[in-house]
Every structure is written in structure tokens, then in C-alpha cells.
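**Q** Would you be able to build a 3D model of this:
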Amino acid sequence: MTPFAVPGVDFGLGRLHHVGIVVKDVDAAVRHFEEIYGVSIRLFSESHYQCQIDGVEHSTVQRLGLTADGPPYLELLREVPGSPVWQSGSGIHHLGFVVEDLARASNELERRGAPLWMGGVRDGECPAGTAYHRDALGLTIELLDRATEVRLANRSKRA
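**A** Predicted coordinates:
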């Protein structure tokens, strides 16, 4: 089986955009990565995030940081107590890939056995730039469309 042999859906590992890690204290994690690994992470202001998790609407306030250099980037996300998604302690939370056609890539992951777990919601539409899938091994893959990639890059420049 070739990696996503669908036009506009290239999912090879060479296309890795970022590795997401959820941490209890995002400020301390930024210092940790700087001190231990020499990696500089730009920390963004809090932002409101609406999503659907297993088909149920959720709303949370999230704070994240992103390395300036990449891809691949390192993304740190603050733990959200009580959330079924943003929990720390398990190491890598997800792998993020940019795709040309989010709907097609998401449908293809579903077809191959990795159902949609969480998707962003904007103006009542899901997904809005991102779709998170989970496979039978528990691996979480985030798909980002180009507009979301550009939005993250622009946000990183302003941080």
C-alpha cells in the first residue's frame, strides 16, 4: 500500500510538519527545551478552541508554543484538566502533517482504519483546518490544511 495514493493527499513521513507534546506547565517546558536541548520555542497567547471530540462539541482555552525552525516543528500544548484530549504524561501526543486536501486525507484515514477522533469547528463547520485521527494502536495523527499551516506560521512570527 502506498502512502495515500490520492491526488492532493501526500502523507509520507518526510512530510511531517510537527510533533505535538502536551505538558502540565508550558512555561516550564519552554525553559526545559531551551536549557536541555537548546531548542527555542515561541509561546503564544491563550486562544479559544472549539472542536468536536468523538462527535461531541467541546470548547477550551489553549496555550501553545512552536519552535521557530522547521519543519518539522516541535509544538507544546498546555494540559487542560478534565479534557479527554489535552492530557500530559504520555510523551508524544500527536504527529501533524500538512495536506493539500483535508477532506480527502481525512476520509482516506477513515477508510484505512483510523477514524476521526477530533476536529476543529469554525462557524459550525467541522473540520476547520484540522482533523485528528486515532488508529488501532492509539497513535494520533493531526492533519492540517495549508491555510492552518500559514496561520500558524504567521502567528509564530508575531509571538
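
**Q** Going by C-alpha atoms from here, please, whenever you check contacts or count neighbours.
**A** Fine.

**Q** so which helix or strand takes in residue 33?
**A** Assessed by DSSP states H and E, residue 33 sits inside helix 26-37.

**Q** where along this structure do the helices fall?
**A** Assigned by DSSP state H, the chain shows helices spanning 26-37, 102-111, 146-158.

**Q** next up, for comparison:
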Amino acid sequence: MSTETIRGMDHVGITVSDIDEATRFFEEAFGAEVIYDSVSRSDEDVKGEETENILNLFPGTRITTVRMMTLKHGPGLELFEMKGPEQNQSVRPSDYGLQHFAVYVDNINEAISLFERAGGKMFTSPQPLMFPTEVGDNNFFCYGRTPWGSVIELISLPSRMPYEDHTSLRRWKP
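**A** Below is the predicted model:
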């Protein structure tokens, strides 16, 4: 079997407490746009044991809304609003499993302003990339939390990075 069939990341799925609030946040913070709703609140066909098994949901969880959004560049965002008898808060970057996704930005200070105006909270001001393989003039990142608790990294990499001296492979950039 060949990996030639693999193209790249299609979308990131995020469970949110309020899909309309999350939609507003992504529109204001990143200019995301709604493509379509896969499931609306009036749909009845995504409840039940079959869906619980397919998606490995906690028993009794109900999917209320699913919305696909697009960013100008990169993978899509698939937002899930679910209501269930057992739901946990978002993970911290030190927890196991998916813990953040990064959005590439051209102007990190402007992106932080948009993120915060939309209701997010940054953990710090922009920081120089901390790993020796990534350092470079104006290569910055910072992490923040969305209003519902997911962690998003803002990253800008305008300068060549030291890792490029050792491989022909390159990180994806829009």
C-alpha cells in the first residue's frame, strides 16, 4: 500500500458548548465562513445507540448541531454541539491527545487583537519560537483559549529556520 493516496489534513473537529457562539468567534477571530450545517437542531436522525457506537460517544449523548466552516487557507473546521450526561472541559497542552491546533498568521499582533476582541484570551504576548530548529527573525507564536476552552496557537514564520539546512522537507505555509 502506498502513502501516495494521502493528500493532507481535511478538517479539524471541535466540540463546543454553543455552536452559534463558536461560529461568531471563528468568524470574528479568523474570518472563517460557514459552508453548511450537516446537522441542524431540527434533525432527528443522528441520535441513538448507532451514532454513539460510530463516534464512540458517552451513552445518552445527543448531537444537536454540526457545522462545517472554512478558513481562507488550510483545513476546514467542523464544529459539533453535543449534549450529554458526561462532558469534560477542554484539555490543557500537557494532557494526552489532541490539545491544540495552530493558525498561521502574517501579523501576529493583529491576529491577537482579533482573537481577543472575539472573546478569546491569550496566555502570553507573542514569544520567539523556543526550539533551536525553528528560531529566526520574527518567528513568533503564542497560545490562547477560546471562550469554550479549546486551545489555539497563533504562529508566524516569516524567516528561514535552521532545520531547513538539514532536510529538503518543509513545513506547510499558506
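
**Q** Next, the TM-score between them, please.
**A** Remark: TM-score between the superposed chains equals 0.39 [TM-score structural alignment, normalised by the length of the first structure]; 83 aligned residues with a CA RMSD of 3.7 Å.

**Q** What is the longest helix belonging to the second structure packed up against?
**A** Scanning the second structure for the helix with the most residues, using DSSP H, yields helix 19-30. Packing partners of helix 19-30 of the second structure (3 or more CA pairs under 8 Å, 6 or more residues apart in numbering; DSSP states H and E): strand 76-83, helix 108-117.

**Q** In that helix, which residues are buried?
**A** 19, 22-30 (16 or more other CA atoms under 10 Å).

**Q** Following the chain past that helix, name the next helix or strand.
**A** Downstream of helix 19-30 of the second structure, the next assigned helix or strand under DSSP H and E is strand 33-39.

**Q** what is the orientation angle of that following strand with strand 76-83?
**A** Calculated by axes from the mean of the first three to the mean of the last three CA atoms, to 10 degrees, strand 33-39 of the second structure forms an angle of 40 degrees with strand 76-83.

**Q** Buried residues of strand 33-39 of the second structure, list them for me.
**A** Within strand 33-39 of the second structure, the residues that qualify as buried are 33-34, 39, counting by 16+ other CA under 10 Å.

**Q** would you list those residues in JSON lines and tack on distance to residue 122 of the second structure?
**A** Putting the buried residues of strand 33-39 of the second structure into JSON lines (distance: CA to CA, whole Å) gives the following:
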{"residue": "33", "distance to residue 122 of the second structure": "23"}
{"residue": "34", "distance to residue 122 of the second structure": "25"}
{"residue": "39", "distance to residue 122 of the second structure": "31"}
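
**Q** Of those, which is the nearest to residue 143 of the second structure?
**A** Here the nearest of these to residue 143 of the second structure, counting by CA to CA, is residue 33; it sits at 22.4 Å.

**Q** and that closest one, how far is that from residue 22 of the second structure?
**A** From residue 33 of the second structure across to residue 22 of the second structure, the span is 12 Å (CA to CA, to the nearest Å).

**Q** do the same with residue 114 of the second structure
**A** Distance from residue 114 of the second structure to residue 22 of the second structure, counting by CA to CA: 14 Å.

**Q** likewise residue 65 of the second structure?
**A** Here the criterion is CA to CA. By it, residue 65 of the second structure lies 12 Å from residue 22 of the second structure.

**Q** what do you get for residue 140 of the second structure?
**A** 26 Å.

**Q** Provide a complete list of residue ranges assigned to strands in the first structure.
**A** For the first structure, the strands defined by DSSP state E cover 16-23, 41-43, 47-53, 56-62, 64-67, 73-78, 92-98, 116-120, 130-134, 140-144.

**Q** In JSON lines, list those strands along with distance to residue 106 of the first structure and mean neighbour count.
**A** Below are the strands of the first structure laid out as JSON lines (distance: least, CA to CA, whole Å; neighbours: other CA atoms under 10 Å):
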{"stretch": "strand 16-23", "distance to residue 106 of the first structure": "16", "mean neighbour count": "22"}
{"stretch": "strand 41-43", "distance to residue 106 of the first structure": "29", "mean neighbour count": "20"}
{"stretch": "strand 47-53", "distance to residue 106 of the first structure": "14", "mean neighbour count": "16"}
{"stretch": "strand 56-62", "distance to residue 106 of the first structure": "18", "mean neighbour count": "13"}
{"stretch": "strand 64-67", "distance to residue 106 of the first structure": "24", "mean neighbour count": "22"}
{"stretch": "strand 73-78", "distance to residue 106 of the first structure": "21", "mean neighbour count": "22"}
{"stretch": "strand 92-98", "distance to residue 106 of the first structure": "11", "mean neighbour count": "22"}
{"stretch": "strand 116-120", "distance to residue 106 of the first structure": "7", "mean neighbour count": "22"}
{"stretch": "strand 130-134", "distance to residue 106 of the first structure": "7", "mean neighbour count": "23"}
{"stretch": "strand 140-144", "distance to residue 106 of the first structure": "7", "mean neighbour count": "24"}
